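J.: Structure, please.
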Amino acid sequence: MPFARIACNVAIDQLRHEVEQLLLLNLQQPWVDHVNRHDYVGKWDVLPLRCQQQFVDAHPILQGFSIAAGDKWENLPVLEHCPHIKSIFAQLHCPVKAARLMRLAAGAEIKPHRDQGLGMEFGEARLHVPIHTSAAVSFLVDNQRIPMNAGELWYFNADQTHEVYNRGDEDRINLVIDCVVNDWLREKIQRGAVSE
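T.: Next comes the predicted model:
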């Protein structure tokens, strides 16, 4: 299944307020450009929120993009400003690994690519909560458009080819959460499967 909407209580106005506060704190916790530069055109950057424990005091690139093995994950200090984001984590009755805000600038695009092994059938799940988005943003998985709206929680199979186009005038910002698939999450994903 390429994608599914998962029931979750998201107060979008509160979430947007937290993101605006983080944007104001940019100097203390900088956003970092996505490291896979050949996979996108334009500006695509990340603000790490949760990372492997061994990288809590490391450079944000390691916090946001580490490929090292590890099973101990920890919230970064920036989450002290984000009680609603933490409440979203608390609604997930599965182990939460990495979390970050991902911003795709107006006019930018993420080229078709795969994140191998990142899908429910491999025991890993990537979840998205659109925070700032518009009808001009197209998020495609296996050539199917995910009908994401602000404040919704979505799973998508990142092991399948996916791409994103921001043809709008404003940046798109999503909360992105990587989780371990357990029975609870598997059932939520299967229940929320969407077919177009």
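J.: From now on I want contacts and neighbour counts done on CA atoms only, so please keep to that.
T.: Fine.
J.: any idea how far the spatially most central residue of the chain is from Gly70?
T.: With distances taken as CA atoms, centre = their mean, Val176 lies nearest the centre of the chain, 1.3 Å away. Look at Val176 and Gly70: by CA to CA, to the nearest Å, they are 19 Å apart.
J.: ok, now His113?
T.: 24 Å.
J.: Who has more neighbours out of the two?
T.: His113 (15 against 12; other CA atoms under 10 Å).
J.: Which residue is the nearest non-sequential neighbour of that one?
T.: Nearest residue to His113, sequence neighbours excluded (CA to CA, 6 or more residues apart in numbering): Thr161, at 5.1 Å.
J.: Check Asp171 too.
T.: Ala105 (4.3 Å).
J.: Can you name the helix or strand that Asn174 falls in?
T.: strand 172-180 (DSSP states H and E).
J.: What is the distance between the helix or strand following that strand and the centre of its chain?
T.: Where DSSP H and E defines the elements, the next helix or strand beyond strand 172-180 is helix 183-191. Relative to its chain's centre, helix 183-191 lies at 18 Å (CA atoms, centre = their mean, to the nearest Å).
J.: Show me what helix 183-191 is in contact with.
T.: Phe3, Ala4, Arg5, Ile6, Ala7, Leu92, His93, Cys94, Met120, Tyr155 (CA atoms under 8 Å, 6 or more residues apart in numbering).
J.: Quick one: residues contacting Ala125.
T.: Going by CA under 8 Å, 6+ apart, Ala125 touches Leu118, Gly119, Tyr155, Phe156, Asn157, Asp178, Cys179, Val180, Val181.
J.: quick one: it from Arg191, how far?
T.: Taking CA to CA, one finds Ala125 at 15 Å from Arg191.
J.: all strands for the protein, in order.
T.: Under the criterion DSSP state E, the chain carries strands at the ranges 3-6, 32-33, 40-41, 44-52, 73-75, 96-104, 109-113, 124-132, 137-141, 144-145, 153-156, 162-166, 172-180.
J.: structure for this one too, so we can compare:
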Amino acid sequence: MLKPWQFISKIFSLNFTYQIDFDFNYHKILEEYNVVQNKLNEVNHPSLGIDHDGGWEVVSLYSETGNATAVAKNTDTDTTPTEIIKYFTYTHEVIKELLVKYNCKPRRIRFSRLKAKKNINWHRDWDETMEYGNSRLHLPLIVNNKCKSNLCHESYQWTPGGLFYGDYSFPHQIKNEGSDDRLHLIIDLKDPKNLFTDPQKFSLDEKKRKKYKKIIIPIFNIFYKYPKKIIRLFTFK
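T.: Sure thing, here's the model as predicted:
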């Protein structure tokens, strides 16, 4: 059954996700990750208990402080490679190619793991959208067919080998009901140029999203965000 905010986005047929035309070998990225996985100090995403149930772990290739365990977004500043980038020669080449091709600067870049049988709850990242000059790209590495994602009403299940943009300023969630972890490389870019293969379509979609965001976000806040805050206030969770 659709949530109220999903119902609105479906009624108006809003689009939230797009595949990016960019060539790379995801096998090499995953191989680098697997080789050094035991050396990585993955940490819980900072919003434990609010946005997720304890199964969301991240480690940074680019962060605001240059530290791999610094995963929070505190300022809108440029980021720098972290100490673990030395283990990811090919992955770093892919990142630098992205920055050159789309003439942009890096923001946070991190591996994001959602453990089996765990969830990322409904939430929104208000500035993770081209509306504010930001683009959040997902590069899937490990997926399973029982891990389902939603951006408002739009259900998606991206496969390894592709690179995808999502407008995460809208409510989104992930449920991993499979027996395998889900692993993505999340690449946040600042002011990318010519990111979309059909910029005219994206511009029309963006205009439509901005129009109905004025309805969707208040509904999300009233039916989900504010009640959750009240529950946490009285249960101290």
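J.: what TM-score comes out when they're superposed?
T.: Between these two chains, after superposing, the TM-score reads 0.86 (TM-score structural alignment, normalised by the length of the first structure); 184 aligned residues with a CA RMSD of 2.1 Å.
J.: related to what we said a few turns ago, and of the strands of the first structure, who's closest to Leu15 of the first structure?
T.: strand 124-132 (7.1 Å; CA to CA).
J.: matching residues in the second structure for the closest one?
T.: Matched against the second structure by TM-score structural alignment, strand 124-132 of the first structure falls on residues 134-142.
J.: any idea whether the residue located most distally from the centre of the second structure is helix, strand or coil?
T.: What lies farthest from the middle of the second structure is Phe234; by CA atoms, centre = their mean that is 30.3 Å. Secondary structure state of Phe234 of the second structure, per DSSP: H, G, I helix; E, B strand; the rest coil, is helix.
J.: Need the single longest helix in the first structure, by residues.
T.: Taking DSSP state H as the criterion, the first structure has its longest helix at helix 12-24.
J.: Show where that helix falls in the second structure, residue numbers please.
T.: Under TM-score structural alignment, the match for helix 12-24 of the first structure in the second structure covers residues 26-38.
J.: angle of the helix or strand Lys208 of the second structure falls within against strand 119-123?
T.: Taking DSSP H and E as the definition, Lys208 of the second structure sits inside helix 199-220. Orientation note: helix 199-220 of the second structure sits at an angle of 90 degrees relative to strand 119-123 (axes from the mean of the first three to the mean of the last three CA atoms, to 10 degrees).
J.: Show me what counts as buried in the match of helix 12-24 of the first structure.
T.: Neighbour counts using 16 or more other CA atoms under 10 Å place Tyr26, Ile29, Leu30, Glu32, Tyr33 of stretch 26-38 of the second structure among the buried residues.
J.: what does stretch 172-189 of the second structure give?
T.: 172-178, 180-189.
J.: for stretch 73-85 of the first structure, same thing?
T.: For stretch 73-85 of the first structure, by 16+ other CA under 10 Å, it's Trp73, Glu74, Asn75, Leu76, Leu79, Cys82, His84, Ile85.
J.: ok, the fourth one to Arg100 of the first structure distance?
T.: Right, the one you point to is Leu76 of the first structure. From Leu76 of the first structure to Arg100 of the first structure the distance is 10 Å (CA to CA).
J.: Show me whatever sits in contact with both of those two.
T.: Pro48, Leu49, Arg50.
J.: The second one touches Trp73, doesn't it?
T.: No - in this structure Leu49 of the first structure lies outside contact range of Trp73 using CA atoms under 8 Å: 10.7 Å.
J.: intersection of neighbour lists for the two?
T.: Counting by CA under 8 Å, 6+ apart, the residues touching both Leu49 of the first structure and Trp73 are Ala98.
J.: what sits against Ile187 of the second structure?
T.: Pro106, Arg107, Arg108, Ile109, Arg110, Arg136, Leu137, His138, Leu139.
J.: corresponding residue for the first one in the first structure?
T.: Put plainly, it is Pro106 of the second structure. With TM-score structural alignment as the criterion, Pro106 of the second structure pairs with Val96.
J.: returning to that earlier point: contact partners of the match of helix 12-24 of the first structure?
T.: Tyr87, Phe88, Tyr90, Thr91, Leu141, Pro160, Gly161.
J.: ok, 10 Å please
T.: The contact list for stretch 26-38 of the second structure (CA atoms under 10 Å, 6 or more residues apart in numbering) reads 39-40, 84, 87-92, 94, 111, 139-142, 160-163, 183-185.
J.: Quick check: of the buried residues of stretch 26-38 of the second structure, which lies closest to Gly55 of the second structure?
T.: Lowest distance from Gly55 of the second structure to those (CA to CA) belongs to Tyr33, with 18.6 Å.
J.: if I line the two up, what does Val141 of the first structure land on in the second structure?
T.: So Val141 of the first structure corresponds to Leu151, using TM-score structural alignment.
J.: dump the residue contacts of the nearest residue to its match once chain neighbours are set aside.
T.: Using CA to CA, 6+ apart and skipping the chain neighbours, the partner closest in space to Leu151 of the second structure is His172 (4.3 Å). Contacts here follow CA under 10 Å, 6+ apart; on that basis His172 of the second structure touches 6, 120-125, 149-155, 166.
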